[in-house]
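**Student:** I would like the atomic coordinates for the input below:
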Amino acid sequence: MDVLELMYQMCKCGGQELAGDPARAFAAFNPTTGKLRVYSTPNAQKNAYVQMIACDSVTMLAALEHAQEQGASFMVVENEVVCSLSGTTARGRTYPEAALRAIAKHMATASS
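**Tutor:** The predicted structure follows:
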């Protein structure tokens, strides 16, 4: 068992929620601290297994672009933005948030 797999087992025994592959990279959520820790192989290519994505402007722009590609429409009602996407409607505080909510809602209904 290598060091990463050992860390995985320690986190697992410690009752932390885990996701990932103990041989490459995994994440452990600590409910006490409210933090997510990401563990990966200790070599120079560790970034090959880990990609950090924040909900920043690039992510939100991608949601808007996807909504546009899918033919979404938007309208503003009072202080909210409403996005309509393939018969699915969602509200958000901003255009990107409304788009993201509509995409998620549409994906959830399509898969059920």
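**Student:** can we go C-alpha only for contacts and neighbour counts from here?
**Tutor:** Fine.
**Student:** Give me the spatial nearest neighbour of Leu36, chain neighbours excluded.
**Tutor:** Phe29 (4.4 Å; C-alpha to C-alpha, 6 or more residues apart in numbering).
**Student:** do the same with Asn79
**Tutor:** Using C-alpha to C-alpha, 6+ apart, the closest residue to Asn79 is Arg93 (7.1 Å).
**Student:** For the one you found, give its distance to Val82.
**Tutor:** Per C-alpha to C-alpha, to the nearest Å, Arg93 is found 9 Å from Val82.
**Student:** and whichever helix or strand Ala104 is part of, how far out from the chain's middle?
**Tutor:** Element membership for Ala104 (DSSP states H and E) is helix 95-111. The chain centre lies 13 Å from the centre of helix 95-111; the measure is C-alpha atoms, centre = their mean, to the nearest Å.
**Student:** Second input sequence below; structure requested for side-by-side comparison:
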Amino acid sequence: MDNVRKAMDALLSCGDVDLMEPSGKKLAAREECFVTPPESLSGMPLVYATYEGSGVVGSPTAGFAYFVEKNDTLVVISADRTRVRHISQEQIMQTVAMRVAQSLGASFLVHGTQVLCNIKGVSQTGETYGEAALRAILAFERAEQDGQASGGPLR
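**Tutor:** As a prediction, this is how the structure comes out:
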């Protein structure tokens, strides 16, 4: 079933796809691109095809998003609202950054209106605990990447 979804996504977006035959052999990607006629599309693939080419990011089967610069607005389109998740800047700083900082053994120091966060020798300041933590996580992540390839703690 997963291969069918990948194949459909590749056909609709003209992208390359890595599919496996039941025997485990890799199928060759097609070199030519087929454009599905509108009368053959319905549901999410039809909606996706309408917006395709407008800087769309996502999948024609699961959902996608695009940015409207004129309004400074991100638009998310999905057939299933329960699969769309909105995370605000405040949630990232207050919840996610603090949880990641704690898991990395961060320590905090407050001096006046500034908060200092230290993660394994990498320090950053901010106006709030979350801001300092997020800066320290980013700095720590970059320092780790300089030393070795790393996916980073927030990914």
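**Student:** So after superposing, what's the score?
**Tutor:** Once superposed, chain against chain, the TM-score is 0.75 (TM-score structural alignment, normalised by the length of the first structure); 106 aligned residues with a C-alpha RMSD of 2.3 Å.
**Student:** The residue nearest to Asn79 of the first structure and Ala104 of the first structure, how far apart?
**Tutor:** Arg93 of the first structure is 16 Å from Ala104 of the first structure, by C-alpha to C-alpha.
**Student:** The residue nearest to Leu36 of the first structure matches what in the second structure?
**Tutor:** Using TM-score structural alignment as the criterion, Phe29 of the first structure maps onto Phe67 of the second structure.
**Student:** who's in contact with that match?
**Tutor:** The neighbourhood of Phe67 of the second structure, defined by C-alpha atoms under 8 Å, 6 or more residues apart in numbering, consists of Gly55, Thr73, Leu74, Val75.
**Student:** at 10 Å what do you get?
**Tutor:** Ser54, Gly55, Val56, Val57, Thr73, Leu74, Val75, Val76 (C-alpha atoms under 10 Å, 6 or more residues apart in numbering).
**Student:** Kindly report the same for Ala132 of the second structure.
**Tutor:** 93, 97-98, 101, 108, 114-118, 123-126, 138.
**Student:** Which ones among those map onto strands?
**Tutor:** If you go by DSSP state E, the contacts of Ala132 of the second structure have Phe108, Gln114, Val115, Leu116, Cys117, Asn118, Ser123, Gln124, Thr125, Gly126 in strands.
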